[in-house]
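Participant: Got a predicted model here, sequence first, then my questions.
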Amino acid sequence: MAGLFDKSEQKNRERVQPLAARMRPRSLDEFAGQQHFLAEGKLLRRLLKSNRISSLIFYGPPGTGKTTLAHLIARQTESKFFSLNAASCGVKDVRAVLQQADNELAASGRRTILFVDELHHFSKTQQDVLLPDLEKGTVIFIGATTDNPYFALVAPLLSRSQIFEFEPLSSTDLISQLHRAMSDSERGLQSTGVTVEDEAFEFLAKGADGDVRRALNALEVAVLSVTDLPVDEKVVSLEVAEESLQQKSIRYDRAGDEHYDAASALIKSIRGSDPDAAIYWMARMLDAGEPPRFIARRLMISASEDIGNADPHGLVIATAAAQSTEMVGMPECRIMLAQACTYLACAPKSNAAYVAINEALHDLKTQEVLPVPKHLKDRHYQGAKELGHGDDYQYPHNAETGWVDQDYLGVDRTYYRPTNRGYEAKILARLQALRNSTAEAEEKS
């Protein structure tokens, strides 16, 4: 009777769980289709088959299966399972679980999985508490985090763990999960008799941004909202789906990898002359609360690093946008930033000035520092003339062309190599003309 009661109680608990919890995969094979690293032949799958699981870090956005996979691993390895949330537990809680795990291992030889969700909330001290038991193998540690572990976790913990990155589910995968929920009579919503239109499925899948939990819970809200209607009106339309999906909150950590990844995507889109991609990444940063001053600084840097003298106006426009941003602020400064962003993306590109300064700095660090040629030295202080400083210097403005053939470095080196793009093509032509005239003069002499 006790067994029957337990099963009945479990079913009652499942009925009150949200749809996303009820529809969790029940086997590794069922889960494998959601994340590539669990496919047949992959490292994690091999470790599970050989029962050689050690410490794992699951890193990825919400609703991609980190907690679910931890439970499946516990079932696969027949391990005792403890779950903590780093946002609400302390060192005392961690030590208590570790002690129980040690007792369990000594008494029965059975290993324990300690799953810590939101691991990035653990302080350095709390992370350090785990290390001795991880080293001894007392527990199989599984940590889940939405933050980049290389930013959030201490090096000793990283070195003792295998890191697996979870990817957001594609819209196609999410639509498949939604159809599965609607056709499942045991755990899903088939018994409601509700029909879901294809447009509603597509909207929920796209609006969930790869978060299967969000997609399934929104589907459940939509279905329950029409369940009590007449039979011919039990339909989840696009309009019903739109009402059921909460306004999404863009995942963005201004101190972590989301910040750096978005900034990188912005600059690389400008460099690649794609104004549409550039404006999208900038919009994402602004919408997530990125300080517009930071974006303005990045645009100024790109104006010199990626556009340079191919379009000298790029730096002027980027600087004007930065100044306008300081004076106007959000939301209006988004317009100036958008103007600068799209201008830079569409401008001809050259990194010749950027390369030139880097090569010159490299030579200063790795080669003998060149002395200033005597004819270029300052002769405006007392005694300079007696030392011969500035002797034989030729003043270019006195020449008819405004240029004279004169050595300004003391060695034959070339750092600035203009491209043949945009305004820089004119610079290239002028330099070539000057060099040709020098070569002709040498031939005549």
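Facilitator: Done, it's in.
Participant: contacts and neighbour counts: CA atoms only from here.
Facilitator: Will do.
Participant: how far is the longest helix along the chain from where the chain is centred?
Facilitator: For the chain, the helix with the greatest residue count under DSSP state H is helix 424-444. Chain-centre distance of helix 424-444: 47 Å, with CA atoms, centre = their mean, to the nearest Å.
Participant: Give the helix, strand or coil label for T419.
Facilitator: coil (DSSP: H, G, I helix; E, B strand; the rest coil).
Participant: mind listing what it touches?
Facilitator: Neighbouring residues of T419 by CA atoms under 8 Å, 6 or more residues apart in numbering: 310, 350, 352, 425, 428.
Participant: Ok, D117 next?
Facilitator: D117 neighbours (CA under 8 Å, 6+ apart): 67, 83-86, 143-145.
Participant: give me that answer again for 6 Å
Facilitator: Counting by CA atoms under 6 Å, 6 or more residues apart in numbering, D117 touches 85, 143-144.
Participant: swap in N85?
Facilitator: Counting by CA under 6 Å, 6+ apart, N85 makes contact with 116-117.
Participant: try 7 Å this time
Facilitator: 116-118 (CA atoms under 7 Å, 6 or more residues apart in numbering).
Participant: Considering the contacts of T419, which is situated nearest to L286?
Facilitator: Set against L286, the nearest of these by CA to CA is S350 (27.4 Å).
Participant: looking at this, that closest one is in a strand?
Facilitator: No. Looking at S350 with three-state DSSP, it is coil, so not inside a strand.
Participant: so how many other residues sit close to the closest residue to it other than its chain neighbours?
Facilitator: Counting by CA to CA, 6 or more residues apart in numbering, I307 is the residue found nearest to S350 once chain neighbours are left out, at 4.9 Å. Using other CA atoms under 10 Å, I307 has 30 neighbouring residues.
Participant: Verify the stated contact: I307 with A353.
Facilitator: No. I307 is beyond contact range of A353, at 9.2 Å (criterion: CA atoms under 7 Å).
Participant: put this beside the first:
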Amino acid sequence: MSRVDPAQPDSLFDAPGERPADPAPALPAERQPLAVRMRPRGLDEVIGQEHLLGPGTPIRQLVDRDAPMSLVLWGPPGTGKTTLAYVVAGVTRRRFVEISAVSDGVKKVRAEIETARRELGMTGRQTVLFVDEVHRFNKAQQDALLPAVENRWVSFIGATTENPFFSVISPLLSRSLLLTLQPLSEQDLRRVIERALTDARGLGGAVALTDEAADHLVRLAGGDARRALTYLEAAALVAGAGRADAAKATIDVAVLEKAVDRAAVRYDRDGDQHYDVISAFIKSIRGSDVDAALHYLARMLEAGEDPRFIARRLIVHASEDVGMADPTALQTAVAAAHAVEFVGLPEARINLAQAVIHLALAPKSNAVITAIDQAIGDVRKGLAGPVPPHLRDAHYKGAARIGHGEGYKYAHDFPGGVVRQQYAPDTVRDRRYYRPTRHGAEARFSEVLERIRAVLRGPRDGR
């Protein structure tokens, strides 16, 4: 459904009373959702996204100079994409038209573009054409936007939660300025909540929020300002705000839990719970208790832990505690980390859970970390003798005269690609760092390793 400013005709060509009726009349301001009522009216009211809105930034320049623009706003839900579109239109006093890629098609897009083109030609007034969820438009639908963007009949602003390099066609992306929005920080969310509590457009001081409830609300919001305001509004209703016979309502943790049907998880990302839970999480995976591991994963996600932190720990664990017993564990962990970046929460919880299940059920081996730590230990003890002459670089002029490369045996010239010769310095010639277990795939590597060592080192390796 497209939206235009209800206070005026769509354009010079729409006389009063001739504008097609919206499917549903606009709600009075006091009945609009809290998130809509609290929408900033200017760039200075926007909270967060300082990297986009500071002095000298592109969007400031575009707004201050009132220049035609085309923007693609990419970021998670609730980070201000729609807000920025409204603010840009309001500050520059441009006609604002919103199209939803979920419900509107090419016919609607072309009709709005034609109206904007005629208005520009007759009055010089520009139109901001905001396409929400632009990634949901197929190629043909996005192609319909190109003439308007190319000829600047409209100032196009597209919002997407998906990577635009995959979801927006190249011609449209190349004609637009790509701005990446970040999830709001905890401090930003607290400012959003405080403004909604006190501002006359919001709750107007009729509700008090306890510190514990504010902490829980910030965790639940997960960087999403819209979610924070939606939950706050629901909690205010549960607390009885707005009743004529009620004193100032108070939202505590119990009220917030009841309003959003989400229990508060005791978890301090900078305190003991953070370290205790992640420790229990890794030890549960190491101990192959998949159910306990999933419990701790859920606990961290529900408490608002950074999913990238969880993914990084899984990558480390895949090599530290699974290693060569299941070499695919590292691939799964890395893929989950990529999924967190590419998909984001809440969907990425599934990818993280898959990685947790894989690692918990995989055969375990700490042979990798033991091997590298022992090798590092020897180096730190000074056991780093000279490289054997036959392995030294022999490509530069004069290397042969000093014996570099002399006697080197090219492994591919021998059966099996393995030939007996010394590779390690004399100081660690007989060291065995990697000692594979008999767990999982590492049992096969153990057999292969023994055969290789027998060829490389011969009888000397028998001790």
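Facilitator: On my side now, so go ahead. Note that this is a predicted model, so its numbers are computed, not measured.
Participant: Flag every buried residue along the longest helix of the first structure.
Facilitator: Neighbour counts over helix 424-444 of the first structure (16 or more other CA atoms under 10 Å) mark 424, 426-428 as buried.
Participant: Output those as TSV; include the columns distance to I317 of the first structure.
Facilitator: Putting the buried residues of helix 424-444 of the first structure into TSV (distance: CA to CA, whole Å) gives the following:
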residue	distance to I317 of the first structure
E424	18
K426	21
I427	21
L428	23
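Participant: Among those, which one sits closest to D173 of the first structure?
Facilitator: E424 (48.7 Å).
Participant: excluding its backbone neighbours, what's nearest the equivalent of N163 of the second structure over in the first structure?
Facilitator: Structural correspondence for N163 of the second structure with respect to the first structure (TM-score structural alignment): N148. Leaving aside its sequence neighbours, N148 of the first structure sits nearest to D257 (CA to CA, 6+ apart; 6.2 Å).
Participant: Distance of that neighbour relative to R297 of the first structure?
Facilitator: 19 Å (CA to CA, to the nearest Å).
Participant: hang on, V238 of the second structure packs against D261?
Facilitator: No. Counting by CA under 7 Å, V238 of the second structure sits too far from D261 to count as a contact (11.7 Å).
Participant: Now for the residue nearest to S350 of the first structure: which residues touch it?
Facilitator: 314, 347-351.
Participant: at 10 Å what do you get?
Facilitator: By CA atoms under 10 Å, 6 or more residues apart in numbering, the contact list for I307 of the first structure reads 270-271, 301, 313-315, 344-354, 421-422, 424.
Participant: can you check Y433 of the second structure too?
Facilitator: 367-375 are the contacts of Y433 of the second structure under CA under 10 Å, 6+ apart.
Participant: Quick check: buried residues in stretch 294-309 of the first structure?
Facilitator: 295-296, 298-309.
Participant: brain fart, stretch 101-113 of the second structure
Facilitator: Within stretch 101-113 of the second structure, the residues scored as buried using 16+ other CA under 10 Å are 101, 105-106, 109, 112-113.
Participant: I'd like the residues you listed as a markdown table, with distance to H51 of the second structure and secondary structure appended.
Facilitator: Shown next, in a markdown table, are these (distance: CA to CA, whole Å; DSSP: H, G, I helix; E, B strand; the rest coil):
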| residue | distance to H51 of the second structure | secondary structure |
| --- | --- | --- |
| A101 | 28 | coil |
| G105 | 34 | coil |
| V106 | 34 | helix |
| V109 | 31 | helix |
| E112 | 32 | helix |
| I113 | 31 | helix |
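Participant: could I get these as TSV with distance to L361 of the second structure?
Facilitator: Below are those laid out as TSV (distance: CA to CA, whole Å):
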residue	distance to L361 of the second structure
A101	42
G105	47
V106	50
V109	51
E112	56
I113	56
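Participant: of those, closest to L184 of the second structure?
Facilitator: For those, the nearest to L184 of the second structure is A101 (24.9 Å; CA to CA).
Participant: That closest one: what's it in contact with?
Facilitator: Per CA under 10 Å, 6+ apart, neighbours of A101 of the second structure: 1-2, 109, 131-138, 141-142, 158-159.
Participant: what's the counterpart of it in the first structure?
Facilitator: Looks like A101 of the second structure aligns to A86 there (TM-score structural alignment).
Participant: H274 of the second structure now?
Facilitator: Using TM-score structural alignment, H274 of the second structure pairs with nothing in the first structure.
Participant: Check R39 of the second structure too.
Facilitator: Under TM-score structural alignment, R39 of the second structure pairs with R24 in the first structure.
Participant: How about that match: what's its closest non-neighbour residue?
Facilitator: Per CA to CA, 6+ apart, closest to R24 of the first structure is T68, 6.7 Å.
Participant: ok, the one you found - contacts?
Facilitator: Here T68 of the first structure is in contact with 21, 24-28, 31 (CA under 10 Å, 6+ apart).
Participant: Just flag the most distant two among these.
Facilitator: The widest separation within these (CA to CA) is 16.1 Å, between A21 and L28.
Participant: I'd assumed G60 was in contact with the residue nearest to N148 of the first structure.
Facilitator: No. Between D257 of the first structure and G60 there is no contact under CA atoms under 10 Å: 11.3 Å.
Participant: more neighbours, these two?
Facilitator: Legend: neighbour count by other CA under 10 Å for D257 of the first structure and G60, higher for G60 (20 against 16).
Participant: Alright, I will stop here.
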